[in-house]
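Peer 1: please find the sequence and the predicted model below.
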Amino acid sequence: MGFDQARVNRIFRPETYAEDVPYGLFRELRAEAPVWWVEESAVGEWPAGPGYWAVLRHADVKQVLRSPEDFSSHLGATQIRDPDSPADLAFARTMMLNQDPPDHSRLRRAVAAAFTPRALHELTAVVERRAAELVAAIRPLGEADFVPVAADLPVRTLARILGVPDQDRQLLVDWSNRVIGYQDPEYARSSTADPARLTETGRAALAHRPTTVTTPDGRPLNPRSRAALADMFGYAHALAEQPPPGSMVARMLEAGLSTGEFETMFFLFAVAGNETLRNGLPGALYSLLQHRDQYRELCRRPELIGSAVEELLRWWPPVLEFRRTATRDVELAGQRIPAGDKVVVYHASANRDESVFPAADRLDLTRTPNDHVSFGFGPHFCVGARLARIQMTTLLRRIVTELPGLELAPGPPPRRLVSNFQNGLKDLRVRWR
């Protein structure tokens, strides 16, 4: 293989994605081999890891995701970085995201029981009302940062799902910042929740927030550990003890989730349910405004919004990659992978695979079919994908139809999140007539 290992390793480094997703490098790597060995160098205060196999082609990504018997979510969890201790790994394994069938299937059924057609209909009405309010609030301004505008919609929707009072809504933002943005100093220790505005439950949770970022023996505190998120799990426990009557929380508990299982489900919803849209919506709008011909076509033909959302998800996948662990010695696309090795599937690379997407590096809002993997594939296909699509469709339709002449505002380009996991923007200033 004619690639320097240091160049291959760029796809691991978080700072790579602060500049842009390395689609050109992915394309070159795919052309030469479907699976590559990547070294995990130290990142800031985080130690080096053992390395992993990167899976870059669409067919192989789907093969890994649909084969939990060979590529487990449970053995080592689903983040590239290994949990720091056996206790951290045991904690991670309690989450639905980090389980394999049949345990994963049972938890998924309990969550799905809360998303009845009636519940989705009610949530759709909430989304439509809030999207209308958001656009009406900024319309007279002529210019705004779209990132906090977009972030408000999934947070309010999540608060409705989880039974979080409006006063405590900002806690959801803070928790997801700490978990997802831990590689970005601007996000890692941010806190915007005002204790004076919180409910009694919110203030009680905040009192348990860790005051140190290291463990007693001096190691960096894993941002996804129970110790680092004691305030969030305390809040989830209080919700499970007294769920709002008739809420989706109550329905999940009635469907068989234990209090402990609900606490880890709260973690998943509060982070994944927030960040997917918080990254996907600004990324979609930024992509549109960088491709003026496609933006004008959508303005002219608003009926394209359905296929446009799918193409924008392909073009700007909110999640860049996910990790699995080989359960046995296995061969993937001609590459032998030993049992216990990490295997990381790159959604961002698979979504630009030329063998599946003709003219893959061209944004085409009329593209159909569109077999992107931005919501995953197989047993772990995103349980909230339908709701995410509803939110993206609703807000983008209003933005495009109610803010005429939309364009990027003059000034420095948007800043990207420092993360090799989430494909995010930290700001996106836009203006309109």
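Peer 2: Thanks, I have it. Numbering: from 1, shown residues only.

Peer 1: hey, let's count contacts and neighbours off CA atoms from now on
Peer 2: OK.

Peer 1: show me where the chain has its strands.
Peer 2: 35-38, 52-55, 71-72, 143-145, 321-326, 330-332, 335-337, 342-346, 407-408, 429-431 (DSSP state E).

Peer 1: now these in TSV, with distance to S225 and mean neighbour count?
Peer 2: As requested, these are arranged in TSV below (distance: least, Cα to Cα, whole Å; neighbours: other Cα atoms under 10 Å):
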stretch	distance to S225	mean neighbour count
strand 35-38	25	20
strand 52-55	22	23
strand 71-72	20	26
strand 143-145	32	17
strand 321-326	17	25
strand 330-332	31	13
strand 335-337	29	15
strand 342-346	20	26
strand 407-408	39	18
strand 429-431	34	18
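
Peer 1: possible to save those strands as CSV with distance to L304?
Peer 2: What follows is these, written out as CSV (distance: least, Cα to Cα, whole Å):
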stretch, distance to L304
strand 35-38, 36
strand 52-55, 32
strand 71-72, 37
strand 143-145, 25
strand 321-326, 28
strand 330-332, 38
strand 335-337, 41
strand 342-346, 28
strand 407-408, 20
strand 429-431, 22
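
Peer 1: quick one: which of those is nearest R160?
Peer 2: The closest approach between R160 and any of these, judged by Cα to Cα, belongs to strand 143-145 at 24.5 Å.

Peer 1: out of the strands of the chain, the one nearest P243 is which?
Peer 2: Once those are compared by Cα to Cα, strand 321-326 is nearest, at 32.0 Å.

Peer 1: here comes the other one, which I'd like you to weigh against the first:
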Amino acid sequence: MERAADVPDVFDPRVYAEGIPHERYRLLRDRHPVAWQTEPEIRGWPAGPGFWAVTRHADVVRVLRDHGTYSSWAGATQIRDPDPADLPFLRSTMLNQDPPGHGRLRRLVARAFTPARVDAFAARTRDRARTLLAAARDRAEDGSTDLVSAVTDEYALLNLTDLLGVPPADRALLLEWTVRIIGYQDPDDAPEPVLGPDGTPLNPRSPALLGEMFGYARELAAHKRAHPGEDVMTVLAQAGLAPAELEMFFFLLTVAGNDTVRSAAPGGLLALARHPDAYRRLADGSAPPDRVVDELLRVHPPVLSFRRTAARDTVLAGTRIRAGDKVVVFHASANHDERAFADPDRLDPARTPNPHVSFGDGPHVCLGAHFARLQLRTLYEEWRTALPAPELAGPPRRLVSNFINGITRLPLRVSGPPA
């Protein structure tokens, strides 16, 4: 099937290097809320069969909640089809399962993410934000610094490794693995692709490329069984998981847990720099910090898209979908749907209600959402205490990706009195 001439392309990862394509999303929501997209070959990654792009808020929520019709298990959750030989392995992660198997795994690990357990890290998270922001200010050249390299990458990584219970000496490994897995579409952010026997690039999520991470997960779990602590890896090590389930949980938490805040934190600061009135309301306390966090998540969701596969023939927004078709929801579009949000292009720091889907919906809603919100709220609160209002000191650079809404460079001014 070919993409219709009046249907804009929202698949090409290079589109997102220029920013979220809001005008393209708007055209799809208004005219083609379930639109066929082609998957041409890009940067050596082979062409795919195409998929249905879902862009309205109500339809996105419907897809995410209806696991019986729109399956995570059938084809995994990335737009690009996995190697069929890898699919059974990928299904061992909670992300790529449907209820009831998904619920079993989620319940096993949910007690590691209770609000009380997460809130126990609040003081440590605040100290880290304060220390990193002060260091960025003190080391700034010409009064500005790249917040991604100076603050947000390390902030997200160290908070996650505290929660997981990863020893300090091993923490850089998690960032290396995250960059390798998340940045594979970006020619400046990704390592050279590893080719398989047929000469095509291996998917970065292929088990053939994850052996180092999985070996580390097994060693860390064995250490936690012998030396338990108050951390997530101890919970996983004691949960009776199969080896593949343990490895894939570590993979999921390392990548998703790190990159959620790693993407959202600079995205939120960029939004505040571009909307000084919203920042003033955060700084003077007239907008509650929790609402500010959710509004920044709405305008800069960490994840741009997620895939499901139709488990049976169905109809969505008047469009017939066949069993086996790929169905991809676009979070950034849903978050700007005029049908769900009043004046969606305005950053309203006190917006309520705010039913954004930046952490998903349905059975797969983000397990670490509370921890992510805690980190983001703390970072913004410490910024307003120690630093001037966010102001761009140069052009930001965005990740080339149709999956992660990443900022890879964010020059901001950090010298001057707090606003």
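Peer 2: Ah, there it is. Everything numeric here is computed off the predicted structure, so don't read it as measured data.

Peer 1: hmm, back to that, right, and the strands of structure 1 - which one's nearest A385 of structure 1?
Peer 2: strand 321-326 (16.4 Å).

Peer 1: show me what that closest one is packed against.
Peer 2: Where contact means 3 or more Cα pairs under 8 Å, 6 or more residues apart in numbering; DSSP states H and E, strand 321-326 of structure 1 is packed against strand 71-72, strand 342-346, helix 347-350.

Peer 1: now with 10 Å, please.
Peer 2: strand 52-55, helix 58-65, strand 71-72, strand 342-346, helix 347-350 (3 or more Cα pairs under 10 Å, 6 or more residues apart in numbering; DSSP states H and E).

Peer 1: on contacts alone, who are the packing partners of the fourth one?
Peer 2: It refers to strand 342-346 of structure 1. Applying 3+ Cα pairs under 10 Å, 6+ apart, one finds that strand 342-346 of structure 1 contacts strand 35-38, strand 52-55, helix 58-65, strand 71-72, strand 321-326.

Peer 1: centre of the chain versus it, how much separation?
Peer 2: Mean C-alpha position of strand 342-346 of structure 1 versus that of the full chain (Cα atoms, centre = their mean, to the nearest Å) differs by 16 Å.

Peer 1: also the second one?
Peer 2: In this view, helix 58-65 of structure 1 has its centroid 19 Å away from the chain centroid, taken as Cα atoms, centre = their mean.

Peer 1: got the angle for it vs strand 321-326?
Peer 2: 60 degrees (axes from the mean of the first three to the mean of the last three Cα atoms, to 10 degrees).

Peer 1: average gap between helix 58-65 of structure 1 and structure 2?
Peer 2: The superposed helix 58-65 of structure 1 is, by mean Cα distance after the TM-score superposition for structure 1, a mean 0.3 Å from where its aligned residues fall in structure 2.

Peer 1: one more: the last one?
Peer 2: Relative to the matching residues in structure 2, helix 347-350 of structure 1 has an average distance of 0.4 Å after the fit, by mean Cα distance after the TM-score superposition for structure 1.

Peer 1: so that helix aligns onto which residues of structure 2?
Peer 2: Mapped onto structure 2 using TM-score structural alignment, helix 347-350 of structure 1 covers residues 331-334.

Peer 1: so who does P301 of structure 2 touch?
Peer 2: Shown in contact with P301 of structure 2 (Cα atoms under 10 Å, 6 or more residues apart in numbering): 260, 263-264, 267-268, 294-295, 331-333, 335, 356-360, 404-406.

Peer 1: now with 7 Å?
Peer 2: 264, 332, 358, 405 (Cα atoms under 7 Å, 6 or more residues apart in numbering).
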